[in-house]
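Visitor: Predicted structure and sequence below. I'll ask about it afterward.
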Amino acid sequence: MTLTRTALVRLLTHPAGKIPAPRLIGAVLLGGALAAAGVSHLTVARQEFQAQVPPWFPMDKDFVVLASGVVEIGLGAALIALRKRRVPVGLAAAAFFVLIFPGNISQYVTRTDGFGLDTDRARLTRLFFQPVLVLWALWSTGAWKELRAALRQGNRPE
């Protein structure tokens, strides 16, 4: 299944309709959690987050932590405030969770402690929560539904 250019543009630019209450609550909770995590990147947990930056990543660990914190604050605020553009925000949040997943894998593979994850079992268990965050971002914003509709539309002859 592929997206046509038209379906992709509609997915990213079409204003979303009313969001059901459970999804709205989910988006606000995820937005709050992201914003709080982002603030902690910049303040109290800066060193802890550096444990998640893979040693092979070609940028300064502190810069990566600060930049990802700013992105998390922005995504969190957008999840809370941008209800009319929630689908692109949901896609962006899901993409962010996918992009940072190699850091979680690296933390497991290199056996780096951080955030109380001081055993292989704890680090491994954490890996299973990243897909949950991706799905949460897609579900709570309606992006999952809209993406499926766009994929169906993209497979129809024009």
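Guide: All right, it came through fine.
Visitor: going forward, measure contacts and count neighbours with C-alpha atoms only.
Guide: OK.
Visitor: can you give me the helices for this protein?
Guide: 5-13, 21-42, 46-50, 61-81, 86-109, 120-127, 130-141, 143-154 (DSSP state H).
Visitor: Tabulate those in CSV, adding columns for mean neighbour count.
Guide: Below are those laid out as CSV (neighbours: other CA atoms under 10 Å):
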stretch, mean neighbour count
helix 5-13, 15
helix 21-42, 19
helix 46-50, 19
helix 61-81, 20
helix 86-109, 20
helix 120-127, 15
helix 130-141, 21
helix 143-154, 18
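Visitor: and here's the other structure:
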Amino acid sequence: MTDGRARRIARGALALFYAVAGVAHLLATDAMVRITPAWVPFPHAVVIATGLCELAGAAGLMTRRWRVAAGWSLALYAVCVFPANIKHAIHDLGSGTGLGLGYHGPRLLLQPLIVWWALWASGAIDWPLARRLAPRVRVP
């Protein structure tokens, strides 16, 4: 598989992931508000705004003009929502209701991968999959 094809697949999958998440934020707003940390002002409005941001990021990934900006934005977004993911895990695991460790463990551990995925799929970075342009020269 070529690098270009791999990125197109990764970009399409990521766009679908964020489109579904954006719709979920708009349709299940009250559930999302419950996992919003208490220090976030206007949680209902923030959840609506995050859903719209996810939809905009998904759309941006699919355009040449906005692809890299969308990648950086979605990477930053993944960092910003991490506290809500932690609160959600603490709530579910502490109460014994909701989703278990099989969901929350991978979700929390994979957050850095989601950040990288947004940057790589958008073309914002090549790391660590960049092809070497010139052969390495060994110094004796």
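Guide: Ah, there it is. Predicted model, so just to flag it, every value in this text is computed and none were measured.
Visitor: And the TM-score between these chains?
Guide: Superposed pair, TM-score by TM-score structural alignment, normalised by the length of structure 2: 0.75. Supporting alignment: 124 aligned residues with a CA RMSD of 2.6 Å.
Visitor: got a list of what residue 34 of structure 1 touches?
Guide: 72, 73, 75, 76 (CA atoms under 8 Å, 6 or more residues apart in numbering).
Visitor: Now check structure 2 for the residue matching it.
Guide: Matched by TM-score structural alignment, residue 34 of structure 1 corresponds to residue 18 in structure 2.
Visitor: can you tell me how far its match sits from residue 115 of structure 2?
Guide: Distance, residue 18 of structure 2 to residue 115 of structure 2, by CA to CA, to the nearest Å: 12 Å.
Visitor: swap in residue 32 of structure 2?
Guide: Residue 32 of structure 2 is 21 Å from residue 115 of structure 2, by CA to CA.
Visitor: now residue 116 of structure 2: how far from residue 33 of structure 2?
Guide: Counting by CA to CA, the gap from residue 116 of structure 2 to residue 33 of structure 2 is 27 Å.
Visitor: An error on my part: the question was meant for residue 77 of structure 2.
Guide: The gap separating residue 77 of structure 2 from residue 33 of structure 2 is 17 Å, by CA to CA.
Visitor: Quick one: residues contacting the nearest residue to residue 79 of structure 1 once chain neighbours are set aside.
Guide: Once flanking residues are discounted, residue 79 of structure 1 sits nearest to residue 31: 5.0 Å by CA to CA, 6 or more residues apart in numbering. Each residue near residue 31 of structure 1 by CA under 8 Å, 6+ apart is listed here: 75, 76, 77, 78, 79, 80.
Visitor: redo that, cut-off 10 Å
Guide: 25, 37, 72-81, 93, 137 (CA atoms under 10 Å, 6 or more residues apart in numbering).
Visitor: now do residue 81 of structure 1
Guide: With contact set as CA under 10 Å, 6+ apart, residue 81 of structure 1 has these partners: 27, 28, 31, 75.
Visitor: And residue 104 of structure 1, what's its match in structure 2?
Guide: Taking TM-score structural alignment, residue 104 of structure 1 has residue 85 as its aligned residue in structure 2.
Visitor: ok, that match touching residue 99?
Guide: No: here residue 85 of structure 2 does not reach residue 99: they are 11.9 Å apart, not a contact under CA atoms under 10 Å.
Visitor: intersection of neighbour lists for these two?
Guide: residue 91.
Visitor: What's the match for residue 48 of structure 1 in structure 2?
Guide: In structure 2, residue 48 of structure 1 lands on residue 31 (TM-score structural alignment).
Visitor: surely its match meets residue 48?
Guide: No: shown here, residue 31 of structure 2 and residue 48 do not form a contact pair, counting by CA under 10 Å, at 11.8 Å.
Visitor: Find residues that contact each of the two.
Guide: Shared contacts of residue 31 of structure 2 and residue 48 (CA under 10 Å, 6+ apart): 24, 25.
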